[in-house]
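# Fold the stuff below for me.
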Amino acid sequence: MTACDHLTELPAEPPAPQTPDGCAECLAEGTRWVHLRLCLTCGHVGCCDSSPQRHASAHFAKEGHPVMRSFEPGEDWRWCFVDETLV
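This is a model prediction of the structure:
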């Protein structure tokens, strides 16, 4: 993993997931996801790029929140959309 300046922009405490049961948009649309990602800026839960709707990437494109982490049990990796790197 490499250093990322975007980590300094994150809140001191990680935000609580807004929709702990799954991808916010998929739940609203009745669609399915493959894996989940949690926005570390606001707590939005979106589906990964392997999912048909790619809501985590769409959240970054719309809101500009750069860092998300896996929202899968047992995983703690983080991804910076701006730097396109694991952080």
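# use CA for all of it now, contacts and neighbours both
Noted.
# For my notes, confirm Ser57 occurs in a strand.
No. Using DSSP: H, G, I helix; E, B strand; the rest coil, the assignment for Ser57 is helix, not a strand.
# next up, for comparison:
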Amino acid sequence: MRQCTHTGTLPRPEPEPRSRTCPECLAEGTHPVHLRLCLTCGNVGCCDSSPGRHATRHHERTGHPVMRSYEPGEDWRWCFVDHVLV
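You can find the predicted model right below:
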């Protein structure tokens, strides 16, 4: 079974969110379906079901490996590099 090799390198405590919603969606006039929080820098981006896929684009630009759901009541995490739930 695959495991994430990046959780040990993430900052502790996790970074504060930079915003309350996806700023790129706001700038584009679109609505995020669900929000994701980058666990390296605190960037908030929208999920892949959103038109902009800004959380994935953030990973592609920065290489930051792990994000978590930024939705109320959810705490799951995803490693973009290892393609596994953390």
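# Any chance you could compute the TM-score here?
Scored against TM-score structural alignment, normalised by the length of the second structure, the superposed chains reach a TM-score of 0.94; 86 aligned residues with a CA RMSD of 1.4 Å.
# Tell me if I'm right that His59 of the first structure and Val45 touch.
No. Contact criterion CA atoms under 8 Å: His59 of the first structure and Val45 do not qualify, at 9.1 Å.
# and these two? which has more neighbours close in?
Val45 (29 against 17; other CA atoms under 10 Å).
# Pull the contacting residues for the more buried one.
17-20, 22-24, 36-39, 56, 71 (CA atoms under 8 Å, 6 or more residues apart in numbering).
# and if you look at Glu24 of the second structure?
Gly45, His54.
# Likewise for Asp83 of the first structure?
So Asp83 of the first structure contacts Cys4 (CA under 8 Å, 6+ apart).
# Could you look up the SS state of it?
coil.
# now Leu26 of the second structure
Classification of Leu26 of the second structure using three-state DSSP returns helix.
# Please, where are all the strands along the second structure?
35-38, 44-46, 66-69, 77-79, 84-85 (DSSP state E).
# Just put these in JSON lines and tack on distance to Gly8 of the second structure.
Shown next, in JSON lines, are the strands of the second structure (distance: least, CA to CA, whole Å):
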{"stretch": "strand 35-38", "distance to Gly8 of the second structure": "15"}
{"stretch": "strand 44-46", "distance to Gly8 of the second structure": "21"}
{"stretch": "strand 66-69", "distance to Gly8 of the second structure": "11"}
{"stretch": "strand 77-79", "distance to Gly8 of the second structure": "12"}
{"stretch": "strand 84-85", "distance to Gly8 of the second structure": "15"}
